[in-house]
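Colleague: below are the sequence and a predicted model; questions follow.
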Amino acid sequence: MSHDHYRASFNQLAAWLRTHTTEAEQFSLWYNAEDSQFIRFNHGRVRQASEVRQIEVTLRLISHERHASEVFALAGDIELDIARLSKALTQLRELLLQLPADPYLQLERQAFTSEREGEGQLPSAAELIEQVVSLSDGLDMVGIYGGGPMYRGFASSWGAHGWHVATSASLDFSLFHANGEAVKITCGASHWDREALAAEFAQGREQLVHLGKPRKQLSPGQYRAYFAPAAFNSLVSMLRGGFSARALGNRSSALQALQLGTAAFSPAFTLSESASTGLEPLFNSEGSLRQDQALIRAGALAGKLVSARSAREYGLEANGVDSSESPSSLVIEAGDLPTADVLRALGTGLYIGNLWYLNYSDVGLARVTGLTRFASFWVEDGKIVAPIETMRFDDSLYAVLGQNLLALTQEQTLRISTRSYHHRDAQTVLLPGALVKDFTLTL
């Protein structure tokens, strides 16, 4: 189905609702669709290829301070879909009769028109398969590709009407050594770049050679370390819930010390929610218009993510996030370290390709624990010497991103979420790599 088909489908559903709800009823409709290609690879060959075309909507009905929602799938045939919508509307009306009024009901009555159809250029399935099979020649490669357009729409009885199309793809794969060690790589883009993919495979081949060397066992202690973008993203992702106005207000945020001024990040660390450049729509599923929002500027807290309910509770101004109050289009400003000079700048220490199993060991101090994983190496005099045994770390983000942050790379990497549970995700992070000192390994 074409972009126009999905758009016409959404418009017709919204128009039908506007003429089939009563004066005492209000509605909102969230439209979530995708036309995706999924390809699984094993040993550098295609294991499974499939297409997923699906439409899911969330209909919310409000009347006399009572409200209820229903989520259901549509077929893409307007007659069938309107019949399903009509049935859902009838069921919600019956349900509202049984519900008490909600004294805390908070509605977004904003009227807006928002339309954005982001450009994208992706390979056909045949082209993608040819690229991956060719680049995987002689390698034990395992991975999954997911790509195609994603459609989002929102309409309400208060006059809101939003439409968004984003085209993107990601290839999440691992290259395995005969000894069982692996290099993990994720490539994401809206405009597929074959040369960039080839460069990732080339780097992966180089790292596989090093993975064949005897592993080095490190002692607990503090080490100079470089976090490749994938590993740095794992650390930064631990901050996601900390920007919530609700979490900051009830002191459950990992950034409460930053808010109180008792801790700070490095002046080199600046992070923002960039709704205008991400793949997510400029509106959310609750009917608010998303905004660009500085979150950390030169190491200090510069803003927070405020939903309509938190705005009312804490006397703040809402800035377009939904009730989760979580960022979805993060951008971390680059530094001045060329990626080509990373090993030289590191000198002797750790090159960390990936981290996993991260969790907070002390939320109040933003102290995080986890494990090194996938293509993490010991470096001496700017040269990779050996892979390291998996190590546990436990360190405060106020240290890693604060006084111990030495440099950020000039180049930034776009990471697109690979989550596809229920539907593909459109969250993005644009970030550099990071060089730090005194990173704490515990065992």
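Modeller: Structure's in. What do you need?

Colleague: from here on, just use CA atoms for contacts and neighbour counts.
Modeller: Will do.

Colleague: let me see the ranges of the helices in the stretch 101-250 of the chain.
Modeller: Using DSSP state H, counting those that start in this stretch, the helices of the stretch 101-250 of the chain run over residues 125-135, 194-211, 229-237, 245-249.

Colleague: next up, a second structure to put side by side with the first:
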Amino acid sequence: MKIARTEDQQLEIDARDCFYAIAERLQAEARADEILFCELAAEQSDFVRLNHNRIRQAGEVRHASLHLRLIESDRQAEAGCDLSGDLAHDFEQARSLLRQLRQRLRHLPSDPYLQFSEDPSRSDRWPSNPLADAGMALEAIMQAAEGLDLVGIWASGEISHGLISSVGHRHWHVSRSFHFDWSCHGSGDSAVKGSHAGLHWDVSPVRERLTSMREELDILARPAKHLPPGRYRAWLAPMAVAELTDMLAWDGFDLKSQRTRQTPLLRLLDGEERFDTRLCLREVHGADSTGLLPAFTSDGFMRPDALTLIEHGAMGSPLVDARAGKEYGLAVNAASGYPESLAMAPGDLAADQVLKALGSGLLIGNLWYCNWSDPNYCRVTGMTRFGTYWVEDGVIVAPVAPMRFDDSLYGLLGERLEALGAETQLLLSAQTYGGRSLASTKLPGLLMAGMDFAL
């Protein structure tokens, strides 16, 4: 199967047609009482590591794998294999895998929560944005960061997903994106962190962030302020807010956790607590989304354009994957119980008014090592580290030594939520385990009237 990185859509169609050819030949070998799902996952990605603002390691990953799922009555078996690019070889390998699944299937027990879409569906999505040129992008970044001790990783490229089943599903999805995650280091262990991701590469946001990082590094050279434990006003930048929404996503929104009473949002679910009425969280897959995720799931279900998880501070709809949907009799609306394209509605606090609105308090760029300290009360603990400053009368005066917070999200996102930023930042996942992640969040910064610090 030839899946070569190119801007010529004809080669993309060739890649799709090769997958379809293998899948359809396999479908022809499926027996009348069998259902066969064939799924392709492929990527062509550039990875570049920088150290001291110089390229230290550069590489390219080209990988494609085929996943087969064989279903007979209420039993299923699945397995996968890597594809070589040789159509004949790949078909024989997949054919052998199908035979192994058939042998394995008769020894497996019934699966009471087995569910797949029985409605045939089709889709084809091709990206309109060009691939980011990694070489040109890195050259522009290094020029903008001249004189800085920059450490970071660049990842960009194209990710393809395909699905064919004997039910009649026929889907193809291609996305192109880039992600640059970096930090700039000062004296000692001081550093500030930056992240820029998207679909259309433009060096301007990176230049702007690097300019502000130079100013922050000058502030970090000042003696650190050590604050005693207590409650402080705080502004959380979008990257810090993402750590809190990640905690909410940890069993917060999936139907299974809610029905088994294991969700950390149990008190919200029961109506005993609520967030601020301005807080709205949605899982977005339609026109307002990044377009990175396929519109279909591995089970053949179509994702809705949008799903409201938190509506004006109250619990919205749960994420229902195929297994939970079968168990609890609800319609499937997600590939899993974890949000993959989360968006928070912005507010009205302009970026140039943040320091004035904060007055005196903490300006927090990042939070680290977050975990539940008491999930029953949605209580989270974590650390400040890089890019945390003390502000007095709207002026940044000093860096702040690392502190540990321990606070309930019902307070932080509820009665003490003072304002939401007017601008949102797109944050793409930097995870590459098993392949580049397509998960994303789009979040504003948050101004809080008080945040509790224990150490």
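Modeller: That came through fine. All values derive from a computational prediction rather than experimental measurement.

Colleague: dump the helices of the stretch 101-250 of structure 1 to a markdown table, plus distance to residue 271 of structure 1 and mean neighbour count.
Modeller: Output for the helices of the stretch 101-250 of structure 1, formatted as a markdown table (distance: least, CA to CA, whole Å; neighbours: other CA atoms under 10 Å):
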| stretch | distance to residue 271 of structure 1 | mean neighbour count |
| --- | --- | --- |
| helix 125-135 | 33 | 15 |
| helix 194-211 | 25 | 16 |
| helix 229-237 | 10 | 20 |
| helix 245-249 | 16 | 21 |
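
Colleague: can you say which of those is nearest to residue 407 of structure 1?
Modeller: helix 229-237 (12.4 Å; CA to CA).

Colleague: the closest one maps to which residues in structure 2?
Modeller: Alignment of helix 229-237 of structure 1 against structure 2: residues 238-246, by TM-score structural alignment.

Colleague: tell me which helix or strand residue 61 of structure 2 sits in.
Modeller: Taking DSSP states H and E as the criterion, the element that holds residue 61 of structure 2 is strand 54-72.

Colleague: mind listing what's buried in that strand?
Modeller: Residues 54-55, 63-64, 66-72 are the ones in strand 54-72 of structure 2 that count as buried (16 or more other CA atoms under 10 Å).

Colleague: between the two ends of stretch 333-341 of structure 1, how far is it?
Modeller: In stretch 333-341 of structure 1, first residue to last residue: 18 Å (CA to CA, to the nearest Å).

Colleague: before we move on, what about stretch 16-32 of structure 1?
Modeller: Stretch 16-32 of structure 1 has an end-to-end distance of 18 Å (criterion: CA to CA).

Colleague: do the same with stretch 258-273 of structure 1
Modeller: The first-to-last residue distance of stretch 258-273 of structure 1 comes to 18 Å (CA to CA).

Colleague: residues in structure 2 aligned with that stretch?
Modeller: Going by TM-score structural alignment, stretch 258-273 of structure 1 sits over residues 268-283 in structure 2.

Colleague: sorry, back to before: helices or strands up against the helix or strand just after the strand holding residue 61 of structure 2?
Modeller: Beyond strand 54-72 of structure 2 in the direction of the C-terminus, DSSP H and E gives the next helix or strand as strand 75-82. With contacts taken as 3 or more CA pairs under 8 Å, 6 or more residues apart in numbering; DSSP states H and E, strand 75-82 of structure 2 sits against strand 54-72, helix 87-105.

Colleague: so which of these is nearest residue 155 of structure 2?
Modeller: Smallest distance to residue 155 of structure 2 across those (CA to CA): 9.5 Å, for strand 54-72.

Colleague: now do that closest one: everything it contacts.
Modeller: 3-4, 33-50, 76-84, 94, 98, 101-102, 105, 142 (CA atoms under 8 Å, 6 or more residues apart in numbering).

Colleague: in the stretch 201-350 of structure 1, which spans are strands?
Modeller: 221-227, 271-273, 293-297, 300-301, 329-332, 349-352 (DSSP state E, counting those that start in this stretch).

Colleague: out of these, which comes closest to residue 165 of structure 1?
Modeller: Residue 165 of structure 1 sits nearest to strand 329-332 of all those, at 15.4 Å, using CA to CA.

Colleague: the closest one corresponds to what range in structure 2?
Modeller: Against structure 2, strand 329-332 of structure 1 falls on residues 341-344 (TM-score structural alignment).

Colleague: mean shift between that stretch and structure 1?
Modeller: Following superposition, stretch 341-344 of structure 2 is found to deviate from structure 1 by 0.7 Å on average (mean CA distance after the TM-score superposition for structure 1).

Colleague: what's that stretch in contact with?
Modeller: For stretch 341-344 of structure 2, the surrounding residues in contact (CA under 8 Å, 6+ apart) are 279-285, 289-290, 293, 439-444.

Colleague: ok, residue 162 of structure 1 - contacts?
Modeller: Residue 162 of structure 1 touches 112-115, 152-155, 283, counting by CA under 8 Å, 6+ apart.

Colleague: residues in contact with the aligned partner of residue 428 of structure 1 in structure 2?
Modeller: Aligning on TM-score structural alignment places residue 428 of structure 1 opposite residue 440 in structure 2. By CA under 8 Å, 6+ apart, the contact list for residue 440 of structure 2 reads 290, 340-342, 426-429.
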